[in-house]
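Give me a model of this one.
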Amino acid sequence: MTTLEKLAATIAARKGADPDTSWTAKLLFKGPEKCAEKFGEEAVEAIIEAVKGDRARLTSEAADVLYHLLVMLASRDVPLSEVLNELERREGTSGIAEKAGR
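Below you'll find the model as predicted:
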């Protein structure tokens, strides 16, 4: 099991937890819209660090982005496995060709 898969499993396990005892449960309790908002905030922070060129800060913000992406997916009952399957389906396909096929 990869680190992302472990994190996704932890997030799934927290889905029904008491929001007072878990940050993940608190986010999920607030609903998909709040989870999407937090993902967007973290994505913007990662963009800022990428523009600044601070490698360590970008790494930290990228980790936050991945975490909040997984929380957002969990809030809509989309398992990481479905996203990984979609990436696998696209493997070997030109990005230009993939976009043209949409």
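
Every contact and neighbour count from this point should use C-alpha atoms.
Noted.

For the residue nearest to the spatial centre of the chain, give me its contacts.
Geometric centre of the chain, nearest residue: Leu69, 1.5 Å, by Cα atoms, centre = their mean. By Cα atoms under 8 Å, 6 or more residues apart in numbering, the residues touching Leu69 are Ala36, Phe39.

now the other sequence, so there's something to compare against:
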Amino acid sequence: MIKKAPSKATTKAETKTIKAKKAKTADTLELPPLSEEADASVLNRLYDVVQSRKNADPSVSHSARLLSRGTYKIAQKFGEEAVECLIEAVAGRTSLLVGESADVLYHLIVMWVDAGVTPDEVWAELARREGTSGIAEKASRPKPTLTTPSTPKQD
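Modelled structure (predicted):
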């Protein structure tokens, strides 16, 4: 007797069930206690690691692989991680939100390395904004000007 391969609908349903079980399990897991080194300085250390992998072999370093794929792919991956973070926030799954937030920060740092931005530049910008109302700060930003391509003159 020949066995039939499962239909696409069956396979999709099974995949959804497995993902739902994983999400439910992950949401109920307790996070390990924070180490004494768990503070904002971990971002500076992570930046240093990603920076050190900039010219590493992409087959042995995830950071090197991301950086080798170029700005478009780095930005795309950051966007995917940001959306996953938003989904967990809206769903109220805080333990998954923590993990997705870490993914967002990592991919943001990869984007900084790719763009040549340093954490010190970002920290300085945050310090500059500190104590300023978010509304006032946003209003003080220069307004972008829209340019339209000039149309060729008709003779």
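
sorry, back to before: alignment lookup: the residue nearest to the centre of the first structure to the second structure.
Per TM-score structural alignment, the equivalent position to Leu69 of the first structure in the second structure is Leu108.

Burial check on the aligned residue in the second structure for Asn85 of the first structure, number of neighbours?
Aligned counterpart of Asn85 of the first structure in the second structure: Ala124 (TM-score structural alignment). The number of residues packed near Ala124 of the second structure is 11, by other Cα atoms under 10 Å.

likewise the one 5 residues further on?
The burial count assigned to Arg129 of the second structure is 14, neighbours taken as other Cα under 10 Å.

what's it in contact with, if anything?
Contact analysis of Arg129 of the second structure by Cα under 8 Å, 6+ apart lists Glu137.

What segments of the first structure are helices?
With helices called from DSSP state H, the first structure shows them at 3-14, 23-29, 32-52, 55-75, 80-90, 95-100.

And the first one against the second structure, how far off on average?
Helix 3-14 of the first structure differs from its equivalent in the second structure by a mean of 0.4 Å after superposition (mean Cα distance after the TM-score superposition for the first structure).

what about the counterpart of Thr2 of the first structure in the second structure, distance to Thr118 of the second structure?
Aligned against the second structure by TM-score structural alignment, Thr2 of the first structure finds its counterpart in Ser41. Distance, Ser41 of the second structure to Thr118 of the second structure, using Cα to Cα, to the nearest Å: 14 Å.

More neighbours: these two, which one.
Taking neighbours as other Cα under 10 Å, Ser41 of the second structure and Thr118 compare with Thr118 leading, 15 against 10.

burial of the closest residue to the more buried one other than its chain neighbours, as a residue count?
Among residues not flanking Thr118 of the second structure along the chain, Trp112 sits closest, at 6.5 Å (Cα to Cα, 6 or more residues apart in numbering). When neighbours are defined as other Cα under 10 Å, Trp112 of the second structure has 18 of them.
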